[in-house]
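> for reference, the sequence and a predicted model appear below.
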Amino acid sequence: MAEPASRWADLRVRVISASVLGVVALAAIIAGDGWWRAFAAIAAGLMVWEVADMSAPNRRRPAMVLSVGAAAALTLPWPVFLIIGAGLGVTAARHRVAVGLYAAAILIGASSLVALRGEGMGWLLWVILVVIATDVLGYFAGRFFGGPKFWPKVSPSKTWSGTVAGWIGAAVVGGIFAVILEAGFGLVLVSVAASIAGQLGDIAESWLKRRFGLKDSSDLIPGHGGVLDRFDALTFAALLIALVTLAGWMPGPL
């Protein structure tokens, strides 16, 4: 069993990195649609590059081309994301279908985040806070309570206590924003669903990293690994929201 001090050894670096990212993201959100689109495009491009580099580290030129294309693609319709995902799958050395689908999911999620900002700052802050609540409560509950692992073969650090705590946090955030956005109780249910989607996105990334024998997607962010390690949950939560909106099940004005 890990000593109490070792459980929190990475907390300081994680907090500093998360704070810097949070300030930059918040500044982009406040600055307006164009700045947020640029932020999302850069993040999406870096995430696609990380997936490409993980799957085929000896083919970095195609990875760079695809990452630039991914960033530019946020201005284009969804089918283009599938084409880029397919291209990434082709360049992958292994697990081509999984890599291609994961990259396409990243781009659809990033596009959804851009669309949410277009609907108003409140909607974007809602999904971001849902993911933050899921991550923070899951982190602390998992380390404080411990207990059975959620899926030890794929993500050995995740516990059921942390997973459920994340759902509760998401529900609380959903309840608060249901009042602020006048969206009704349905937003609580969508918040929990988005929390689960974010957790599944994190698990999917863990599965990919294990298949390629990696701990982190890159070392770009101290304490968090890569951009994908930090934003995988947010993009998959946004992907779920895009699908719910497309199906006409989104509460409120969306």
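Done, it's in.

> only C-alpha atoms from now on, for both contacts and neighbour counts.
Will do.

> now do Ala73: how many residues are near it, please.
For Ala73, the tally of surrounding residues (other CA atoms under 10 Å) stands at 21.

> would you map the helices across the stretch 1-150 of the chain?
Assignment of helices within the stretch 1-150 of the chain using DSSP state H, counting those that start in this stretch yields the ranges 4-7, 11-31, 33-55, 60-72, 78-91, 96-119, 121-145.

> in CSV: those, plus mean neighbour count and distance to Gly166.
Putting these into CSV (neighbours: other CA atoms under 10 Å; distance: least, CA to CA, whole Å) gives the following:
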stretch, mean neighbour count, distance to Gly166
helix 4-7, 10, 18
helix 11-31, 14, 18
helix 33-55, 23, 24
helix 60-72, 19, 30
helix 78-91, 20, 29
helix 96-119, 23, 20
helix 121-145, 20, 4
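
> of all those, which lies closest to Leu243?
Among the helices of the stretch 1-150 of the chain, the nearest to Leu243 by CA to CA is helix 96-119 (9.3 Å).

> as JSON lines, the helices of the stretch 1-150 of the chain with distance to Gly186 would be great.
Output for those, formatted as JSON lines (distance: least, CA to CA, whole Å):
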{"stretch": "helix 4-7", "distance to Gly186": "36"}
{"stretch": "helix 11-31", "distance to Gly186": "25"}
{"stretch": "helix 33-55", "distance to Gly186": "26"}
{"stretch": "helix 60-72", "distance to Gly186": "33"}
{"stretch": "helix 78-91", "distance to Gly186": "26"}
{"stretch": "helix 96-119", "distance to Gly186": "17"}
{"stretch": "helix 121-145", "distance to Gly186": "14"}
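
> try this one next to it:
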Amino acid sequence: MSGANWDDLKARLASGVAMVVVGLLAVWLGGLWFHLLIALATGLMVWELVRMLNPAQANVAMGLGLFSGLASLVAPHLAPAIALPLLFLPAMLGLGRMGRGGVVYAVYAALIMLAGYGMMGLRDDFGLLWMLWLVVVVIVTDVAGYFAGRMIGGPKFWPKVSPKKTWSGTAAGWIAAAIVGLIFAKWTLAGAGLAGVSIAVSMASQLGDIAESAIKRRCGVKDSSNLIPGHGGLLDRFDGMLGASVFLVIAGQIVGFPPGSQ
């Protein structure tokens, strides 16, 4: 291995460990610390989104990113009737400022804001255990899909957008998520139905990953940014979590959450 490759590996490992430590600490502490982390991540992801779609609009990207982060930080402390329009405001403000990709920006920015709000609500309302469940489901979906896709191979899921993803890896993610759901069901009163919810969360996570891949392919970029050495940007690392969190915001209103609680 060349010195340059080794330096890149060291940077990737160091930044990866730092992300895990900071993320786990914020999840453990909850409250304001978790809100601050999510608000920062939300603002940076909106900034990345604008920069991908319109690289020349640096000032617009900075302004929308800052406003999105502040809106995410304030929204959990407001009544839902006020918080919801505030969360959609960054999408509306940016729609007319984008030189291209305005609709893509508006839809994805709204999803980013809802995802952040959903994660804060999950940690605040249901505690550490359920936040860890969400994180573990998203992680095992990604890890199981990665290894199964390379060991088993087979037909591609959507080669035009994500040429490395296979149906075998996709299905392996669902199976791994179901196993996590059954394990957490034994620790809670959720019951075996949590396995089905976990599979749906896994699917939403995969859709979030594919959606971000489609945007990058449309913009002709490999990574959403270079914020994280060796890893690209926040959207590259947390696209699956966005999809999973938005799903919980919507599905929680339909079936009740956690399963078995109603």
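Right, received. Where do you want to start? Here the structure is a predicted model, which means the values were calculated and not measured.

> got a TM-score for the pair?
Here the superposed chains carry a TM-score of 0.90, computed using TM-score structural alignment, normalised by the length of structure 1; 245 aligned residues with a CA RMSD of 1.8 Å.

> can you tell which of the helices of the stretch 1-150 of structure 1 is closest to Ala204 of structure 1?
Closest of the helices of the stretch 1-150 of structure 1 to Ala204 of structure 1 is helix 96-119, at 8.2 Å (criterion: CA to CA).

> relative to Asp209 of structure 2, how far out is the counterpart of Met47 of structure 1 in structure 2?
Using TM-score structural alignment as the criterion, Met47 of structure 1 maps onto Met45 of structure 2. Relative to Asp209 of structure 2, Met45 of structure 2 is positioned 14 Å away (criterion: CA to CA, to the nearest Å).

> returning to that earlier point: wait, which of the helices of the stretch 1-150 of structure 1 is closest to Phe236 of structure 1?
Comparison of these against Phe236 of structure 1 by CA to CA identifies helix 96-119 as nearest, at 5.8 Å.

> residues making contact with the closest one?
29, 33, 36-37, 40-41, 44, 47-48, 51, 55, 70, 74, 78, 81-82, 84-90, 92, 123-124, 208, 232, 234-242, 254 (CA atoms under 8 Å, 6 or more residues apart in numbering).

> and the angle from it to helix 78-91?
Here the directions of helix 96-119 of structure 1 and helix 78-91 differ by 150 degrees (axes from the mean of the first three to the mean of the last three CA atoms, to 10 degrees).

> secondary structure class for Ser245 of structure 2?
State at Ser245 of structure 2, reduced to three classes by DSSP: H, G, I helix; E, B strand; the rest coil: helix.

> can you tell me which residue in structure 1 aligns to it?
Using TM-score structural alignment, the equivalent of Ser245 of structure 2 in structure 1 is Ala238.

> what do you get for Ala192 of structure 2?
When the two structures are superposed using TM-score structural alignment, Ala192 of structure 2 falls opposite Phe185 in structure 1.

> run a quick neighbour tally on the residue nearest to its match when sequence neighbours are not counted.
Ranked by CA to CA, 6 or more residues apart in numbering and with sequence neighbours excluded, the top spatial neighbour of Phe185 of structure 1 is Ala178, at 6.3 Å. As a burial measure, the neighbour count of Ala178 of structure 1 was computed by other CA under 10 Å and equals 20.

> equivalent analysis for the one 4 residues further on, please.
Here the count is done by other CA under 10 Å, and Glu182 of structure 1 has 13 residues near it.

> same check on the one 3 residues further on?
With neighbours defined by other CA under 10 Å, the count for Phe185 of structure 1 comes to 16.

> let me know whether it touches Gly175 as I believe.
Yes - between Phe185 of structure 1 and Gly175 a contact is recorded at 7.0 Å, counting by CA atoms under 8 Å.
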